[in-house]
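1. Need the 3D shape of this:
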Amino acid sequence: MAGPRVVIIGAGVVGAALADELSSRGWTEVTVVDQGPLPVTGGSSSHAPGLVFQTNPSKTMTELARYTVEKLSSLSVDGEPCFLQVGGLEVATTPERLAELHRRHGWVTAWGIEARLLGPDACVELHPLLDRRRVLGGLLIPTDGLAKAVLAVDAQLRAASGRGVRCLARHEVLDIRTETDEDGTDRVRAVVTDHGEIPADTVVCCAGIWGPKVARMAGMELPLTPLAHQLAWTGPVPVLAGQKQEAVRPILRHQDADLYYRDRHDRLGIGYYGHRPMPVSPDDIAPVDAAERMPSVLRFTEDDFADAWTETQALLPATREAKIEEGINGLFSFTTDGMPLLGESPDVKGFWVAEAVWVTHSAGVGRAMAEWLVDGHCSSFDLHECDVNRFEAHQLAPDYVLARGCRNFEEVYDIIHPLQPPGDLRPLRTSPFHARQRELNAYFLEASGWERPQWYSANEPLLARWDVPAPGDWAARMWSPVVGAEALATRESVAMYDMTALKRLEVTGRGAASFLQSMTTADVAKSVGSVTYSLMLDQDGGIRSDITVARLGRDRFQIGANGPLDLDWLTRHLPRDGSVSVRDITSGTCCIGLWGPKAREVLQPLADSDFSNRGLRYFRAKRAHIGSVPVTAMRLSYVGELGWELYTDADMGLKLWDTLWEAMRPYDGIAAGRGAFNSLRLEKGYRAFGTDMTYEHDPYEAGLAFAVKLDQGDFIGRAALEERMTAVRRRLTCLTIDDPRGVVMGKEPVYDGAACVGYVTSAAYGYTIGKGIAYAWLPIGAAAPGRTLQIGYFERRVPAVVSEEPLFDPSMSRLRG
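-> Sure thing, here's the model as predicted:
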């Protein structure tokens, strides 16, 4: 098949990779356009230093990089290789960085890439220019190396051209022409260039630093900021005289000083992230023919590089005999969260983006996008962290995009704690309870822009009642023993939790019930008042989200969702006849979770209806008044205790808080934070989408088979799921840890003897059960209850035992009481 007419805008490493991957899958009606000459187009690919370090806290990003390494290693142009696999070495010059290298070793091992921790002598043996006195240790990835970006572009465009792909140089894109179908859908029809129109059924924007400018032509705002990054080259370094090969030493990162290094014969390239952020508007980038060297290259600002050169001479003493001969301030793309922007516009069908992708991940993204376009989904990579539709509205504001892009530039090489919130633009979103939470001295972290209490210092007196064990240093950051006291107080009496940050969607219309039946794995078309835990799946049976669906009226449902991607997924599948509407009601509403064995004693005297076990059963909902506050009460609990999620309009939220707070006082009730919530939910074995399971996992592997009702009719992913249900080879498994100081944080490798067999997803200390808890993906053979494994935690191996779940209240008597 020739496939639909596709126009790829941008012939850098991403556009070239996509053209190659699409054409290899049979789509050959493809045209690649670029405003510059080929293969040196003038974008970021044309000046990229080419260092490919695969290690990343994101499993997806590591896998995209691994595929890039594998593919580029197989490519050459006229006998010249596109990848020099010299290895990658990260060195530590401080104890904090040495500990971080152990953590990074855990990530890359968990993601299945060979890695070795080295002592100082071994580091110097690999890279003799290092000053042995400065180096405390290192991390070596033997398969890392140098990508020859321009050669990679050339090789992949040649391969694509050989299959019939057209490659058009010096074609500036002026507009994206769209039309509106009879059903009101806007679709791309053509790309308008300075050489005329190119008809298109699909347009993919791979324009890099020009991405926001091109996307605006299709009415789409991209949260992308081009920033200048300094790259300098030394003159000849005397000790390297006579080096014939371009690179013989590993690429080197000195992250303590925001520096990296690479060979170029007898010279060194030096990259620097420690200078001030230098953002550039895409609209201000020079045209191809007006730029001094190329549009993505700005003049080198020597003063900004002074500290980098001083530190380089200290780390690599041989450079003291050399000078900086040339340098550039090269433009690269940065996003608000440091991840790529992949996917289709929510408003214009057929307009896709593959943006904010560096050389490191380029071929992987090319493959991912080709699968997505040809098959309707990506089977090789979990792309939920990269989906361009993942952002809340405030995250697209120009001030936000600029500030967070600059912040991510500054933090490229920083040691980031998993709980560390952004340091600027706060607060952005506050629940109606925020004033009361501040009065209780809440310690706030951020969730989707919301200020969310992690614990309340006002609860410190509870510590006189319980001896809360302290975790190790890393887990003790952004932690307080109050977390444990709040968890235990919830189990003993009653607590209220701010659940406002939970995404809430309203689905209405005459076709709402049948629509949701087709989108979810459970039977949600039950009686009014029913609440159903269900999953949404992709076409291949992978989990796209777990949601709760409450039927609040014959044609009205409320969904407890995981974020903007759920709204996007549902919206894309709406029937075109207008029989169903979906809207986000999060900002206009709020929610308190009231949970604990005394919850009914607190709530019933306030209510105008029956909240007994008979009056409102488990997983049922109803409308009521709590004092003078109208609420929608749903009897469900993610902490494993009796209680309700109480929803009301935002303007009534503060009144609801005050009403419950006063009623809790005789029962020593408290407000509790997210730290306690996470501990309690893991004691019950409740999963969190995006952490415990993602697109790459199916319900049977994730322990969620109970949420699949194959007798409820057809739904997206059902056919694939029926094939997967008999082929389970791994499971999300509960592990317990006896040593409180061995509590881990997530993404650590799990070992069975010397072999890494899996990785941790969620972890916390279980204060009720008196053990650490870690959920991990393990092969079936390693997931037998009672088996002892080890979790790699920094330099330690922490013993952990496979345990039956749930760890708390397996009879569900507390929830159903």
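2. When you work out contacts or count neighbours from here on, use the C-alpha atoms and nothing else.
-> Will do.
3. which of the residues in stretch 777-788 are buried?
-> Neighbour counts using 16 or more other Cα atoms under 10 Å place Trp777, Leu778, Pro779, Ala782, Ala783, Thr788 of stretch 777-788 among the buried residues.
4. Next: stretch 723-733.
-> Neighbour-count burial for stretch 723-733 [16+ other Cα under 10 Å]: Arg724, Arg730, Arg731, Leu732, Thr733.
5. Would you mind pulling the contact partners of it?
-> With contacts defined as Cα atoms under 8 Å, 6 or more residues apart in numbering, stretch 723-733 is touched by 541, 692, 698, 700-703, 775-780, 783, 802-803.
6. quick revisit: quick one: the buried residues of stretch 777-788 as CSV, columns for secondary structure and distance to Asp752 too.
-> What follows is these, written out as CSV (DSSP: H, G, I helix; E, B strand; the rest coil; distance: Cα to Cα, whole Å):
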residue, secondary structure, distance to Asp752
Trp777, strand, 13
Leu778, strand, 10
Pro779, strand, 11
Ala782, helix, 7
Ala783, coil, 10
Thr788, strand, 8
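7. Quick one: residues contacting Val7.
-> If a contact means Cα under 8 Å, 6+ apart, then Val7 has Val30, Thr31, Val32, Val33, Val191, Ile198, Ala200, Thr202, Val203, Val204 as its contacts.
8. For it, pull up the helix or strand it's in.
-> Assigned by DSSP states H and E, Val7 falls within strand 6-9.
9. Tell me the helix or strand right after that strand.
-> Following strand 6-9 in sequence, per DSSP H and E, is helix 13-24.
10. returning to what we had before: point out the ones among the buried residues of stretch 723-733 that are inside helices.
-> Counted as lying in helices by DSSP state H, out of those, are Arg724.
11. I'd say Tyr775 and Val744 touch.
-> No. Checked against Cα atoms under 8 Å, the pair Tyr775 and Val744 is beyond contact range at 10.3 Å.
12. next up, for comparison:
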Amino acid sequence: MEMAEVPTKARAVIIGGGVIGCSLAYHLAKLGWSDVVLLERKQLTSGTTWHAAGLIAQLRATANMTKLAKYSQELYGNLEAETGVATGFKRCGSITVALTEERREEIYRQAAMARAFGVDVEEITPAEVKAKYEHLNIDGVTGGVWLPLDGQGDPANIALALAKGARQMGAQVFEQTKAMGVTRAGRRITAVQWQNGQGESGSIACENVINCGGMWGHEVGRMLGINVPLQACEHFYIVSEAIEGLSQMPVLRVPDECAYYKEDAGKMLLGAFEPVSKPWAMEGIPADFEFDQLPEDFDHFEPILEKAVSRMPMLGSAGIHTFFNGPESFTPDDAYHLGLAPEMDNVWVAAGFNSVGIQSAGGAGQALAQWMEDGQKPFDLGDVDIGRMQPFQGNKHYLFERSKETLGLLYADHFPYLQKKTARGVRRTPFHHHLKENGAVFGELAGWERANWFANPGQDPSYAYSWKRQTFFDNVAAEHKAVRSNLGLYDMSSFGKIRVEGPDACAFMNYIGGGQYDVPLGKIVYTQFLNDRAGIEADVTVTRLSETCYLVVTPAATRLADQTWMMRHKGAFNVVITDVTAGEAVLAVMGPNARKLLERVSPNDFSNAHNPFGTAQEIELGMGLARAHRVTYVGELGWEVYVSADMAGHAFETIWQAGQQMEAKLCGMHMMDSCRIEKGFRHFGHDITCEDHVLEAGLGFAVKTDKAEFIGRDAVLRKKDAGLDARMVQFKLTDPEPLLYHNEPVLRDGEIVGYLSSGNYGHHLGGAIGLGYVPCAGESAAEVLASSYEIDVAGTRVVAEASLKPLYDPTGARAKA
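-> Prediction:
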């Protein structure tokens, strides 16, 4: 076909012509964006897409990711009819088998969760596995799950069909045309410069730029002024010689042997997710890379092949037709990157698909197109929102170290509380060595090393993972008891701290947040930042430090996202927004004896009259200075003590010395989570997200609609008139044995009505506790509670008691003592 001319302006310029770039072009065009331009440096699909295995599975870790994967397979099922391009898509079903008891519990929990998300799934016995997959040696198989609607497709043709569909709707696709640079004005990119294979060059003025660069995403990001943490790794599979009589088989996954199998035109493909993988192209991807393979590394692949030959005996006699090694990109947490980049206001990302690009691309393209069209997320995409990545995670040495592990983690057991082993120790709080000396066992979040629990003298200070009670269960019970009955100390320094300062600070806070911030100095306001649907964008506490200054405290993982939300809504308000997280350490002093302890180390007045709940004061502490905030996430009397980083060591030693005389206990994040769930406190990202209405989340008390205009006010008032469609309910299992994590199905009078948004063990209440939304349109609170409830734990229904008020201390008297 004749080469069209590259236009001089476009509403969207997509950089990268793999499956995700083609999907985004298709979905934008479908929404009526006629001037969309896709630039591909070489040929469409020539990076990772062309050599992908093309597995199309629906089951992902959360409801929304599953929704996107389900959409992908529905889309690919219809593409051929729409475009005339054969996508090779067939629903052959898929089987995952477990070789251990732990893995069986994992896949059975996944199956229960899938049902709650509306996926067709069945738990099957080893004999039923054999009936569906005769070639499999089922020695050691403990169970399986069967998804009849899963399938496989031809990755390159799926991408080409999407590209053709996009063109049919008016998008323009240019191959052999490389994005060379950009013109930038502040937080926006105004033009993209290109050069093609014929040596022609030019510039496209644009309203939006989207980085769909795949394994080039990191460097394309640098060019666009944004951080896209991902690393290319070598990824291996073999294809056998033709095997006589081999017909279409389901896709088979054997994660305990790091392997997957798919039948392809009478041959068998065996792919690997090895535990220690090989990062590739540390010096940059070669400039001429196009449909390229990497050198074979048989030694690296051999341990997986050895197990495969015994698992699938016909491979032993078939002979290898192709040994393939192709690069693919992996992110620090094994979730892809989607959305509006925090550093810029018109630069978007869809990259880093961690071996699930084909099955994710349809849904990810649709979700991102909708986000671009509406200017807000269509639903919660927190798992994959690029805003979750910390700036340091773009560091190349960090990516090299972490990517060795993330590829293998896709098929490792996905145990609760699983901690990454690589690239650790990057961010430490000022109390780090004090905690370590006292037996802290650290987990990592957003790069921060956080004490999750404390080992007893002589106990192994490390995790031994399981779906049942883990080694720290009794330790956390003891920490929990200390906080409920005496005194617990824990480190909250990793929580984000953002200063909002300037003449308009009060007016700005009242616009961005649902609370009332025109309060006396020292007052602490618990509050949410809402979007215009009254969904929750951030869950924070805000302390008024002076007439013109507020301190906003955020969860550690969302500091960047929350700060970005404030920056984007700053408008004409005269304020400066600064991240001061690393400037102060925070030690929480919690429990019925918290006041007595602080009175031993400080001459200040901690009485209700002077320092009531929800207020902060400047104090003397030991020989230094600090600020005591009387607020709690565990539901007890207590203070969060803020101390500048230089005095943190002194403050810790002063408090800990006095605390030991009172039998105070050092506690970790697991204790904090188990105490907060007993109290029914919401956890951002699990219980409350941008798609959960603040009133349905039960947080109406934190929203003050009688003040001037604020973001989300109309949606709050509309819901007040219309009534709630769902309510956040707290559940306690009546059997003290089973454990809850999250996503377990909730059954109301025997029918699945939803799933738990979070779960943990309530050591004080004596059973596992979960929070979850129950649909209740037109019902009163009493009607919701009149039903009988069960929670499905790995296929077993467990009776649960339901409550709308916190099961622990419903009146909140303890925190105000």
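13. Do you have the helices of the stretch 351-500 of structure 2 handy? List them.
-> Under the criterion DSSP state H, counting those that start in this stretch, helices of the stretch 351-500 of structure 2 are mapped to 357-374, 396-409, 432-437, 473-485.
14. do the stretch 151-300 of structure 2 as well
-> 155-168, 217-224, 298-311.
15. and the first one, what does it pack onto?
-> Think helix 155-168 of structure 2. On a contact count with 3 or more Cα pairs under 8 Å, 6 or more residues apart in numbering; DSSP states H and E, helix 155-168 of structure 2 meets helix 19-30, helix 63-83, strand 172-174.
16. Now do the second one against helix 155-168: the angle between them, please.
-> The reference is to helix 63-83 of structure 2. Interaxial angle of helix 63-83 of structure 2 relative to helix 155-168 (axes from the mean of the first three to the mean of the last three Cα atoms, to 10 degrees): 70 degrees.
17. residues of helix 63-83 of structure 2 that come out buried?
-> Buried, per 16+ other Cα under 10 Å, within helix 63-83 of structure 2: 63-73, 76-77, 79-80, 83.
18. go on, stretch 515-529 of structure 1?
-> 515-525, 528-529.
19. circling back: of all the helices of the stretch 151-300 of structure 2, which lies closest to Leu99 of structure 2?
-> Nearest to Leu99 of structure 2, of all the helices of the stretch 151-300 of structure 2, is helix 298-311, at 11.1 Å by Cα to Cα.
20. what about the helix or strand that the closest one is followed by, how far off from structure 1?
-> Using DSSP H and E, the helix or strand that follows helix 298-311 of structure 2 in sequence is helix 314-318. Here the mean offset of helix 314-318 of structure 2 against structure 1 after fitting is 2.4 Å, by mean Cα distance after the TM-score superposition for structure 1.
21. Narrow the buried residues of stretch 515-529 of structure 1 to those in strands?
-> Per DSSP state E, strands hold no members of the buried residues of stretch 515-529 of structure 1.
22. Next step: these restricted to helices.
-> Among the buried residues of stretch 515-529 of structure 1, the ones falling in helices (DSSP H) are Phe515, Leu516, Gln517, Ser518, Met519.
23. which position in structure 2 aligns with the last one?
-> In structure 2, the residue matched to Met519 of structure 1 (TM-score structural alignment) is Ile512.
24. returning to what we had before: so the strand holding Val7 of structure 1 corresponds to what in structure 2?
-> Mapping strand 6-9 of structure 1 onto structure 2 (TM-score structural alignment) gives residues 12-15.
25. hang on, the earlier thing: out of the contacts of stretch 723-733 of structure 1, which one sits closest to Ala147 of structure 1?
-> For the contacts of stretch 723-733 of structure 1, the nearest to Ala147 of structure 1 is Trp777 (32.3 Å; Cα to Cα).
26. correct me, but the closest one touches Tyr751?
-> No. Between Trp777 of structure 1 and Tyr751 there is no contact under Cα under 8 Å: 11.5 Å.
27. list the residues that contact both of those two?
-> Taking Cα under 8 Å, 6+ apart as the criterion, Trp777 of structure 1 and Tyr751 both touch Gly758.
28. What distance do you get for the alignment partner in structure 1 of Leu338 of structure 2 to Pro223 of structure 1?
-> Using TM-score structural alignment, the equivalent of Leu338 of structure 2 in structure 1 is Leu342. With distances taken as Cα to Cα, to the nearest Å, Leu342 of structure 1 is found 12 Å from Pro223 of structure 1.
29. cool, and Arg681 of structure 1?
-> Distance of Arg681 of structure 1 to Pro223 of structure 1, computed by Cα to Cα: 33 Å.
30. what do you get for His384 of structure 1?
-> In this view, His384 of structure 1 and Pro223 of structure 1 are 16 Å apart by Cα to Cα.
31. Which part of structure 2 matches stretch 56-68 of structure 1?
-> Using TM-score structural alignment, stretch 56-68 of structure 1 pairs with 60-72 in structure 2.
32. circling back: distance from the match of strand 6-9 of structure 1 to the middle of the chain?
-> 26 Å (Cα atoms, centre = their mean, to the nearest Å).
33. quick revisit: reformat the buried residues of stretch 777-788 of structure 1 as CSV; add distance to Val549 of structure 1.
-> Formatted as CSV, the buried residues of stretch 777-788 of structure 1 follow (distance: Cα to Cα, whole Å):
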residue, distance to Val549 of structure 1
Trp777, 27
Leu778, 30
Pro779, 32
Ala782, 35
Ala783, 32
Thr788, 38
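34. and which of those is nearest Arg583 of structure 1?
-> When the buried residues of stretch 777-788 of structure 1 are compared for distance to Arg583 of structure 1 (Cα to Cα), Trp777 wins out at 34.5 Å.
35. Please name the residues that touch the closest one.
-> Applying Cα under 8 Å, 6+ apart, the residues near Trp777 of structure 1 are Arg730, Arg731, Leu732, Thr733, Gly758, Tyr759, Val760, Thr761.
36. Relative to Pro421 of structure 1, which of those residues is nearest.
-> The closest of the contacts of Trp777 of structure 1 to Pro421 of structure 1 turns out to be Thr761 (Cα to Cα; 19.4 Å).
37. corresponding residue for the closest one in structure 2?
-> Taking TM-score structural alignment, the alignment pairs Thr761 of structure 1 with Ser757 from structure 2.
38. go on, Gly138 of structure 1?
-> Applying TM-score structural alignment, one finds that Gly138 of structure 1 aligns to Gly144 in structure 2.
39. Apart from its chain neighbours, what residue comes closest to its match?
-> Excluding the flanking residues, the one nearest Gly144 of structure 2 by Cα to Cα, 6 or more residues apart in numbering is Val97, at 4.2 Å.
40. Now for His321 of structure 2: which residues touch it?
-> Ile238, Val239, Ser240, Glu241.
41. Go ahead and flag the most central residue of structure 1.
-> Glu385 (3.4 Å; Cα atoms, centre = their mean).
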